[in-house]
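Visitor: fold the following.
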Amino acid sequence: MPATAQMNSRSIESFNVIGTEPFWNVTIDKTGITYKTPDPQKITFPYVAPLSAQGKPADYVRVYPLRGRTSGTLVIRRGACSDGMSDRKYNYTATLVLGNTVRDGCAMKK
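Guide: Below is the predicted model of the structure:
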């Protein structure tokens, strides 16, 4: 079975994604994908099943296309990550692209 089919056939995975400098976060769950900042900016996208890399395990990378009044992409990749502000360790790195803005952060499953 191709990795994309494996990822799409699984139940919805929930994640918390955080970034610093500037602070931002994304939550992913069955209700949608929500981006927030402290200023308070909030953008909600409908949930879509993530794409995965061909030839790699489904857990290796998740690519969420973000569609709504703003479009973008959220990439969650398996690998150690530190938020740089605490001693907390995360099992995933994250890159968020919204318009012309690219932000890096860390992610963990809920």
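Visitor: switch to C-alpha atoms for all contacts and neighbour counts from now on
Guide: Will do.
Visitor: for this structure, which segments count as strands?
Guide: For the chain, the strands defined by DSSP state E cover 15-19, 24-29, 32-36, 42-45, 61-66, 72-82, 89-98, 101-109.
Visitor: now the second one, please; I'll put the structures next to each other:
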Amino acid sequence: MKHAFRHACLAALLTLTACADRVAPDEITLPARAQQSEDWSRFLPALYPGLMACLNAHPAQPARADDVVPQNHGMILVRVTGADGASTDCQAGSGGTPAPRLEPAETRPLKGPAFTPATMAEPFAPCFLPEPVLTRDGRLLGWLSYRRPDCERGQTPVLQDNWRVFGNEPFWTVRIASDGIVLDRLGDLPRRYPAAPPESGERRRSWVVDPPDGNARDRLEVIITDRPCSDSMADRQYYHSAEVMFGGQTLHGCAERAAPIP
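Guide: Now for the predicted structure:
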């Protein structure tokens, strides 16, 4: 009886989670890299329900997908890694049914890209670039991490001061890493700035950088303070608030340290 009750509770929990993650395929906006790719990521809108069902089925939450393989008869095979670092293979219907089934992870090449849901911190790893996946109204669903072809593993050190600064309505983000700073706004091309060390003060850190052409009108200033911040779109709380000054505008948002992944 106890086992039956436990299975009933798990089924109910997965149903509720699936409802929360339900997004229509035509509501998902893929980054340009995914639209032009020949890997599984170009099919992400159609695979999203099954992918999220597999991520939510891992016993150690939150979990990410290291690889997705579309299969026959509308099924997908997902390599899922949980918060405890343990990996499993998950089979599920691309639309969420049949329900996910977890199996021991088999040794096989992982072609990627990886998918990290928005319930986790933005991933950071040497030689990988995270591309945000959004809904049409600018809600962040997660990141697709693509390998950089010009980088060898171990070439770029993983530093502890990599940040994601972001806001909504419309969506914008600033990525601060050892190889540069990128301002990305919905509907605009990404603007890239050279890497720069922060100026640190009491409970705050700031960056002031000019673009490579030296045009002061495109100067970017980022201030991160140790003050709680709420992201209403994702219903999450963060430990850091942020201000970004660019082009005569001041953007207000949240910030978090990027999470290193293997």
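Visitor: export the strands of structure 1 to CSV and tack on mean neighbour count and distance to Asn8 of structure 1?
Guide: Formatted as CSV, those follow (neighbours: other CA atoms under 10 Å; distance: least, CA to CA, whole Å):
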stretch, mean neighbour count, distance to Asn8 of structure 1
strand 15-19, 21, 16
strand 24-29, 20, 14
strand 32-36, 18, 16
strand 42-45, 16, 18
strand 61-66, 20, 11
strand 72-82, 18, 15
strand 89-98, 19, 19
strand 101-109, 18, 17
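Visitor: nearest to Thr4 of structure 1, of the ones you listed?
Guide: Of all those, strand 61-66 sits nearest to Thr4 of structure 1, with 9.5 Å by CA to CA.
Visitor: in structure 2, what residues pair with the closest one?
Guide: Aligned by TM-score structural alignment, strand 61-66 of structure 1 falls on residues 204-209 of structure 2.
Visitor: how far apart are that stretch and its match in structure 1?
Guide: Here stretch 204-209 of structure 2, set against structure 1 after superposition, deviates by a mean of 0.8 Å using mean CA distance after the TM-score superposition for structure 1.
Visitor: picking that back up, Gln6 of structure 1 is nearest to which of the strands of structure 1?
Guide: So among the strands of structure 1, strand 61-66 is nearest, using CA to CA, at 11.7 Å.
Visitor: what packs against that closest one?
Guide: The helices and strands touching strand 61-66 of structure 1, judged by 3 or more CA pairs under 8 Å, 6 or more residues apart in numbering; DSSP states H and E, are strand 72-82.
Visitor: how far off strand 32-36 does the strand it packs on point, in degrees?
Guide: 70 degrees (axes from the mean of the first three to the mean of the last three CA atoms, to 10 degrees).
Visitor: max-length helix in structure 2?
Guide: Longest helix in structure 2 by number of residues (criterion: DSSP state H): helix 2-20.
Visitor: what span of structure 1 lines up against the next helix or strand after that one?
Guide: Using DSSP states H and E, the helix or strand that follows helix 2-20 of structure 2 in sequence is strand 28-29. Under the alignment (TM-score structural alignment), strand 28-29 of structure 2 falls on nothing in structure 1.
Visitor: what is strand 28-29 of structure 2 packed up against?
Guide: strand 128-135.
Visitor: how about the strand it packs on, aligned to which bit of structure 1?
Guide: On structure 1, no counterpart of strand 128-135 of structure 2 exists by TM-score structural alignment.
Visitor: what's the angle from that strand to strand 180-185?
Guide: 10 degrees.
Visitor: packing partners of strand 128-135 of structure 2?
Guide: By 3+ CA pairs under 8 Å, 6+ apart, strand 128-135 of structure 2 packs against strand 28-29, strand 140-147.
Visitor: dump those into TSV; add mean neighbour count and distance to Arg236 of structure 2 as well.
Guide: Listed next are these as TSV, based on neighbours: other CA under 10 Å; distance: least, CA to CA, whole Å:
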stretch	mean neighbour count	distance to Arg236 of structure 2
strand 28-29	21	20
strand 140-147	22	12
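Visitor: and of those, who's closest to Ile76 of structure 2?
Guide: The nearest among these, by CA to CA, is strand 140-147 at 17.1 Å.
Visitor: now that closest one and strand 163-167, what's the angle there?
Guide: Counting by the same axes, to 10 degrees, strand 140-147 of structure 2 lies at 140 degrees to strand 163-167.
Visitor: my read: Ile28 of structure 1 touches Ser14, true?
Guide: Yes - taking contacts as CA atoms under 8 Å, Ile28 of structure 1 lies within contact range of Ser14: 5.1 Å.
Visitor: tell me the counterpart of Pro46 of structure 1 in structure 2.
Guide: Match for Pro46 of structure 1 (TM-score structural alignment): Pro194.
Visitor: so its match sits against Ile181, correct?
Guide: Yes - using CA under 8 Å as the test, Pro194 of structure 2 is close enough to Ile181 to be in contact (6.1 Å).
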